[in-house]
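1. A structural model of the following input is requested.
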Amino acid sequence: MLVVDDHTLVREGIISLLSGDPFVRVVGQAETGEEGVAKALELRPDVVLMDISLPKISGLEATARIKAKAPEIKVLVLSMYDNDEYVIQVLKYGASGYVLKKAMAQELINAIKTICEGETYLYPSIATKIVNQVVRSTDKAKVEQDPLTERENEILAYVAKGYTNKEIAELLNLSNRTVQTHRANIMKKLDFHSTVELVKYAIKKGLASVQSGENGYLTQ
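-> You can find the predicted model right below:
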């Protein structure tokens, strides 16, 4: 993991917090957006922990540049701002998750593990705000004409509640690859490109409710 923050004490504090977890290995650090982009492209870490307010270029711009040249790198934004519209903008720039700086060490580790599994992570206190914002936006899906199969609706419900592909596979006695295929088919049928859109659609259909779960997802 690469840690990008313009405050030395913050960077060192984060690295110290994560050092005790065997899942996380910090391979580098940077203090500006430009340096963060350069080191990300040089070191190719699995995850970049990106502060949003950086000198020279912002964390948003740095995220966009990294994703443009190395889309396989996951970016987890670390910020003090608890604002739903701001978070949506961050996700549109390509970030895989959003965590507040007040997060406990275990919450940060959970977020890192979640995005490494290909999921999107939202800090619990802002998950409901994000969903409310998305629900108010223009609805791309026509819920009345359900294009999904019974199995796809079942998987969609679990996705909206925050279950990972692996967890869904275990619950439904399916292979992880089968769940991934169903999920890809759902995205294709609905012409969706993000988990946020899936959650919105599931809420419209009554498959999930707007309540924040412990892991930053939704529960019914």
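
2. going forward, measure contacts and count neighbours with C-alpha atoms only.
-> Fine.

3. quick check, residue 78 in a strand?
-> Yes. The assignment for residue 78 by DSSP: H, G, I helix; E, B strand; the rest coil puts it in a strand.

4. surely it touches residue 53?
-> No. Applying C-alpha atoms under 8 Å, one finds residue 78 not in contact with residue 53, separated by 9.4 Å.

5. to compare with the earlier structure, here is another sequence to fold:
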Amino acid sequence: MKHIHKLILADDHTLVREGIKTLIKAMPEVGEIFETGDGLDAVNLARQESPTLVVLDITLPGLNGLEVAQRIKQQNSAIKVLMLSMHAGPEYVARAWKAGADGYLIKDSAFAELATAIKAVMNGEQYLSQDVDAEVVKRFTKEKRGMHQELDILTPRQRQILQLIAEGNATRDIADKLFVSVKTVESHRAQLMDRLGIHDVPGLVRFAIRIGLIENES
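-> You can find the predicted model right below:
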């Protein structure tokens, strides 16, 4: 396995992040480790540091891990991305592959499989967690149906604003986070509501939970 000069670890659960970081530190191939609990920060870190590998939770505030992975790959396709997820469903794996991820690891298995997954990804292999049925994922991807298609009707900016709305951010807060005007946010919100056929914030929140943009904390 080639040396990982810089690694970014993005997970919004501090205890999980600390546990994974401890395991990564024990790997002699890993050099400097950067960490964050926010999706937007992860994108900025990747742009600034040009890491060898990003270990990325799917459920992140600000910008979910799938969107982060896609942006990182667009910035620099040489960066390896290993997704961490609570979800073993084929729709999530299919979305991860579509975003350009190199590996997909179930969080429950992360401590046992992490080193194996990292080595596989760094050796140019596509790694899929042992808890996921690869054949089911292949069939799902071939049929091109499910959650990821529902998101495809939205632009990347609309998906980002949908997530921020669902996380409880006010219009002004979203505008400040994205460095755009309030009018721009309102325009995107109106457009995404029209595309989804959902015209109230509670409905948007329910949709975002159903497709995995945010977690249901109830």
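
6. now the TM-score, please.
-> Here the TM-score for the pair of chains, by TM-score structural alignment, normalised by the length of the second structure, is 0.59; 138 aligned residues with a C-alpha RMSD of 1.9 Å.

7. so which of residue 78 and residue 53 of the first structure has more stuff around it?
-> residue 78 (23 against 17; other C-alpha atoms under 10 Å).

8. what about that one, distance to residue 89 of the first structure?
-> 14 Å (C-alpha to C-alpha, to the nearest Å).

9. quick one: the helices in the first structure?
-> 8-18, 33-43, 59-69, 84-92, 105-116, 124-136, 150-160, 165-172, 176-190, 195-205 (DSSP state H).

10. need those in a markdown table (columns: distance to residue 25 of the first structure).
-> Output for the helices of the first structure, formatted as a markdown table (distance: least, C-alpha to C-alpha, whole Å):
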| stretch | distance to residue 25 of the first structure |
| --- | --- |
| helix 8-18 | 8 |
| helix 33-43 | 13 |
| helix 59-69 | 20 |
| helix 84-92 | 24 |
| helix 105-116 | 11 |
| helix 124-136 | 25 |
| helix 150-160 | 28 |
| helix 165-172 | 23 |
| helix 176-190 | 26 |
| helix 195-205 | 27 |
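
11. which one of these lies closest to residue 49 of the first structure?
-> Nearest to residue 49 of the first structure, of all those, is helix 105-116, at 8.7 Å by C-alpha to C-alpha.

12. stretch 70-81 of the first structure corresponds to what range in the second structure?
-> Mapped onto the second structure using TM-score structural alignment, stretch 70-81 of the first structure spans residues 76-87.

13. stretch 166-180 of the first structure now?
-> Residue span in the second structure matched to stretch 166-180 of the first structure, by TM-score structural alignment: none.

14. what separates stretch 10-30 of the second structure from the chain centre, distance-wise?
-> The chain centroid and the centroid of stretch 10-30 of the second structure are separated by 17 Å under C-alpha atoms, centre = their mean, to the nearest Å.

15. how about it: buried residues?
-> 10-12, 17, 20-21, 24, 30 (16 or more other C-alpha atoms under 10 Å).

16. report the aligned residue range of the first structure for it.
-> Counting by TM-score structural alignment, stretch 10-30 of the second structure corresponds to 4-24 in the first structure.

17. equivalent analysis for stretch 194-201 of the second structure, please.
-> Aligned using TM-score structural alignment, stretch 194-201 of the second structure spans no residues in the first structure.

18. now the terminal residues of the match of stretch 10-30 of the second structure, how far apart.
-> 15 Å.

19. list of residues touching that stretch?
-> 1, 3, 25-26, 29-33, 36, 48-51, 54-55, 105, 109 (C-alpha atoms under 8 Å, 6 or more residues apart in numbering).

20. what does stretch 77-84 of the first structure give?
-> 49-53, 59, 90, 95-102, 126, 129-130, 133.
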